[in-house]
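J.: Need the 3D shape of this:
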Amino acid sequence: MIAGKQILIVGGGIGGMASAIRFAELGAKVTLIDIDPEWRVYGAGITITGPTLRAYRHLGLLEAIKEQGAIAEGATIFRYDGLRLQQLDEPALEEGLPATGGIMRPKLHRIMQARVNALGVDVRLGLSVSALDNRDGGVDVAFTDGTQGRFDLVVGADSIYSAVRRMAFPHMAEAQPTGQGCWRVSMKRPPKLENGEIYLGHRFPVGINRCAQDMVYLWMLTPHEHREVHFTDEELFTRLHDNLADFGGNIAWVRENMTRNDWINYRPLAAALQPGPWHMGHIVLLGDAVHATTPHMASGAGMAVESALVLAEELDRAGSIEAGLEAYEARRYDRCRHVVETSIAVGKMQLAGDPPEAVGAALSAGLHRLANHY
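T.: Alright, predicted model coming up:
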């Protein structure tokens, strides 16, 4: 069903690249466009849970991620002052598959970009779509550079702010704020840190994870405060340093050793599970465009890669594109709903000051459900 089809993928992030790789492997003629003329990605490290590592193994990229990132045997939950509480209950998935890991987001993108290019995908940068028209079993596309094209399938993988969603899916709405904001810093590894750590029991939950041999990233969740202007670099450093004042363990080491030269970022969190249908004619959505989540379960990237794999699989074995798109949504909806709803619920527990044991149990239960194959 896929071989020889003309497929346009809008968005060169994780979901878009995963789709491009799998479609190209199945023999499709893939065009991938991204609005950034340099195809860059910003950000700190990214946690990769067991289910996400499983999806990357099915995509053929696990070994590269292990080589350029860091693999861990799990994560430990601490009280904010450094008292060890319990091991995070993360289920074993497949033989030879690490429990969890991390990698710098730019490195992950470069790994995926190299595979996209090696497969001969037509990558066009500094470009988006300006109009989409489902017609006669295909999609007529107008691009923002004034050119046009016709495709058998258009995949909207263009982020939480998806232009494809706004053009072709009027029944959907923008993602909604969850009430929390996320602080991140990337820096050198604390000498005693080996595996992931989560610190609870404070009004600001904090976690730290290795993302390279000698690098970590730390995240902190705080109630979001609306601001008319962004934090300056100095404000980012000072506020994060002050927010970490009560913490012990490796978090205290980060607080005392972070510098103004380390990458620090803050962004408000938003999430949405969009209502079906996720496809209109021969246009379909995946990733944050349709199931945007918060970082609580560290599964946003995993869900995007899984969705890309399932989309390609269902289209390849279906009798028609429409049947394949319906099967894709049927397989993905409940699993993505679980991730989005659990992540939002854990955020609400944190905002309400629920005890660490309850928050840890909710996270563990969510991860156990994800152990089931997609």
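J.: Please count neighbours and contacts with C-alpha atoms only from this point.
T.: Noted.
J.: Distance of Thr342 relative to Pro205?
T.: 16 Å (Cα to Cα, to the nearest Å).
J.: cool, Arg239 as well?
T.: 15 Å.
J.: okay, the two: which has more neighbours?
T.: Taking other Cα atoms under 10 Å, Arg239 and Pro205 do not tie; Pro205 has more neighbours (22 against 12).
J.: residue contacts, the more buried one?
T.: Tyr80, Ile198, Tyr199, Met220, Leu221, Thr222, Gln350 (Cα atoms under 8 Å, 6 or more residues apart in numbering).
J.: Closest one of those to Val41?
T.: Closest approach between these and Val41, by Cα to Cα: Met220, at 20.9 Å.
J.: Secondary structure element holding Gly149?
T.: strand 148-151 (DSSP states H and E).
J.: now Asn134
T.: strand 129-135.
J.: in that strand, what counts as buried?
T.: Across strand 129-135, burial judged by 16 or more other Cα atoms under 10 Å covers Val129, Ser130, Ala131, Leu132, Asp133, Asn134.
J.: Show me what the helix ranked longest in the chain is packed up against.
T.: Across the chain, the helix with the greatest residue count (assigned by DSSP state H) is helix 321-352. When contacts are defined as 3 or more Cα pairs under 8 Å, 6 or more residues apart in numbering; DSSP states H and E, helix 321-352 packs onto strand 176-188, strand 263-273, helix 288-291, helix 300-317, helix 356-370.
J.: Same question for that helix: list its buried residues.
T.: Per 16+ other Cα under 10 Å, helix 321-352 contains these buried residues: 321-322, 324-329, 332-333, 335-337, 339-351.
J.: rewinding a little: put together JSON lines for the contacts of Pro205, with secondary structure on each row.
T.: JSON lines is the format used below for the contacts of Pro205 (DSSP: H, G, I helix; E, B strand; the rest coil):
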{"residue": "Tyr80", "secondary structure": "coil"}
{"residue": "Ile198", "secondary structure": "strand"}
{"residue": "Tyr199", "secondary structure": "strand"}
{"residue": "Met220", "secondary structure": "strand"}
{"residue": "Leu221", "secondary structure": "strand"}
{"residue": "Thr222", "secondary structure": "strand"}
{"residue": "Gln350", "secondary structure": "helix"}
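J.: before we go on, could you also do this sequence so I can check it against the first one:
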Amino acid sequence: MTAASKVLVIGGGFSGMSAAIMMARGGIAVDLAEIDPGWRSYGAGISLHGATLRAFRTLGVLDRFCETGAVTDGLVIRKPHDDEVITRIPTPPAPGVDLPGNAAIMRPALAAILSQATREAGVNVRLGCSFAGIVQDADGVDVSFADGSSARYDAVIGADGLYSATRQALMPDAPSPRFMGQAVWRAELPTPEGVDTLNMWLGRGVKAGINPVGQGRSYIFLTEDKPENDWIDESELLPRMQALLARFPSPILSGVSAGLSTDSRLIYRPLEGMLLPQPWSVGRLMLIGDAVHATTPHLGAGACIGMEDGITIAEELLARASVAGAFAAHEARRWERCRMVVENSARLSEIEITGGDQSEHNAIMGRSVVALTQAI
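T.: Prediction:
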């Protein structure tokens, strides 16, 4: 008994691929439409919570991740002047996963792992494909595509990200993502000596972190307070990132700055967030991932909750007799967890910007880490 025999997933990111993999393995015929003909994933490294490793295990890609990425234990907070260790914060494993609770990988490497698993699951991947129209009735959904083709589905899953075209089509009055007053800079580098897990330095108006991503490589991130969401030209990325690093006399960060170049995969991204009020579905169409709960990276859980969305929507469609019942069960499972991540991440950002209570910051981090280890 399944609620659907044929499903369309719009968007080939982490959330969409997770949904497609799980549905296809359960026997649902899945089309995945990805607008980018190269199915590319941009960005440098991505930090992951232990709960993400649990999602990888469910998706059947944990071994591949461990071969390519890095799994480490704990968070080290250092003084910004001399690198002296202030504290070490444990990162507990998620139940059922015999691995520490901190991990990282390069985004393109993770995308390659999941895209391979998507094809292996038997998903019909349509690259360079976007929808042109969606019309649903009581029994199904008719989708027309930009290439002139069309197909009918029992359900459609919109997983096309922060600026989701599916959301705009389904919910034109939905709130827009909002700029959070911070931006993040990222770059790839050789792992500095003495850095064997996630290390962070807290400064005034800027926070730095280095996380190993495997194979002797790491990525650095700089979270900068920014009152305006201004455009940064690509030619300015290197000097502006080095100027931010110059705020830290840290020997480790000074060495990193000296080694950066235009070949370091420099990335700049304003931080935006959004929590779409329920319902997340309209009839037989459901939104998942960043299309409904985009979060800042302060908890390292954005990719995690998106992939969990993909897993739970597949589980519910495979277990329920109706699409409506599956969608309702999915939303009931996901709302509180996703709300917690989005709102707690936003509060951490606010505390950093305003110079708020560090004890509150630490308490939110601690509660959130524990909550993320709970079953989904």
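J.: show me where the stretch 1-150 of structure 1 has strands.
T.: Along the stretch 1-150 of structure 1, the segments classed as strands by DSSP state E, counting those that start in this stretch run 6-10, 29-34, 45-49, 70-72, 75-79, 84-87, 100-104, 122-125, 129-135, 138-143, 148-151.
J.: can you put those in a markdown table and add distance to Glu94 of structure 1?
T.: A markdown table is the format used below for the strands of the stretch 1-150 of structure 1 (distance: least, Cα to Cα, whole Å):
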| stretch | distance to Glu94 of structure 1 |
| --- | --- |
| strand 6-10 | 31 |
| strand 29-34 | 31 |
| strand 45-49 | 13 |
| strand 70-72 | 15 |
| strand 75-79 | 18 |
| strand 84-87 | 20 |
| strand 100-104 | 12 |
| strand 122-125 | 34 |
| strand 129-135 | 40 |
| strand 138-143 | 39 |
| strand 148-151 | 38 |
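J.: out of these, which comes closest to Leu273 of structure 1?
T.: Comparison of the strands of the stretch 1-150 of structure 1 against Leu273 of structure 1 by Cα to Cα identifies strand 6-10 as nearest, at 19.4 Å.
J.: looking at structure 2, where would I find the counterpart of that closest one?
T.: Counting by TM-score structural alignment, strand 6-10 of structure 1 lines up with residues 6-10 of structure 2.
J.: what sits up against the matching stretch?
T.: Under Cα under 8 Å, 6+ apart, the answer for stretch 6-10 of structure 2 is 16, 19-20, 28-34, 130, 153-160, 166.
J.: compared with structure 1, how much does it deviate?
T.: Here stretch 6-10 of structure 2, set against structure 1 after superposition, deviates by a mean of 0.5 Å using mean Cα distance after the TM-score superposition for structure 1.
J.: For Ile105 of structure 2, see how far away the most centrally placed residue in structure 2 is.
T.: In structure 2, the centroid-proximal residue (Cα atoms, centre = their mean) is Ala303; its distance is 2.2 Å. From Ala303 of structure 2 across to Ile105 of structure 2, the span is 12 Å (Cα to Cα).
J.: try Tyr219 of structure 2
T.: Separation of Tyr219 of structure 2 from Ile105 of structure 2 (Cα to Cα): 9 Å.
J.: Quick check: neighbours shared by those two?
T.: Here Tyr219 of structure 2 and Ile105 have Gly45, Pro212, Val213 as joint contacts, going by Cα under 8 Å, 6+ apart.
J.: Contacts only, for Thr52 of structure 2.
T.: Residues near Thr52 of structure 2 by Cα under 8 Å, 6+ apart: Ala301, Ala303, Cys304, Met307.
J.: For stretch 261-270 of structure 2, grab the matching residue range in structure 1.
T.: Under TM-score structural alignment, the match for stretch 261-270 of structure 2 is residues 259-268.
J.: what's the straight distance from one end of the matching stretch to the other?
T.: 23 Å.
J.: swap in stretch 215-232 of structure 2?
T.: 31 Å.
J.: Against Ile251 of structure 1, how distant is the aligned partner of Gly194 of structure 2 in structure 1?
T.: Aligned by TM-score structural alignment, Gly194 of structure 2 pairs with Lys192 of structure 1. Noted for Lys192 of structure 1: a distance of 11 Å to Ile251 of structure 1, by Cα to Cα.
J.: more crowded one of those two?
T.: Ile251 (24 against 9).
J.: from what I can see that one touches Leu244, true?
T.: Yes: contact between Ile251 of structure 1 and Leu244 holds when scored by Cα atoms under 8 Å: they sit 7.3 Å apart.
J.: can you give me the strands in the stretch 151-300 of structure 2?
T.: Counting by DSSP E, counting those that start in this stretch, the strands of the stretch 151-300 of structure 2 are 155-158, 178-190, 198-202, 206-214, 217-225, 267-275, 281-282, 285-287, 293-294.
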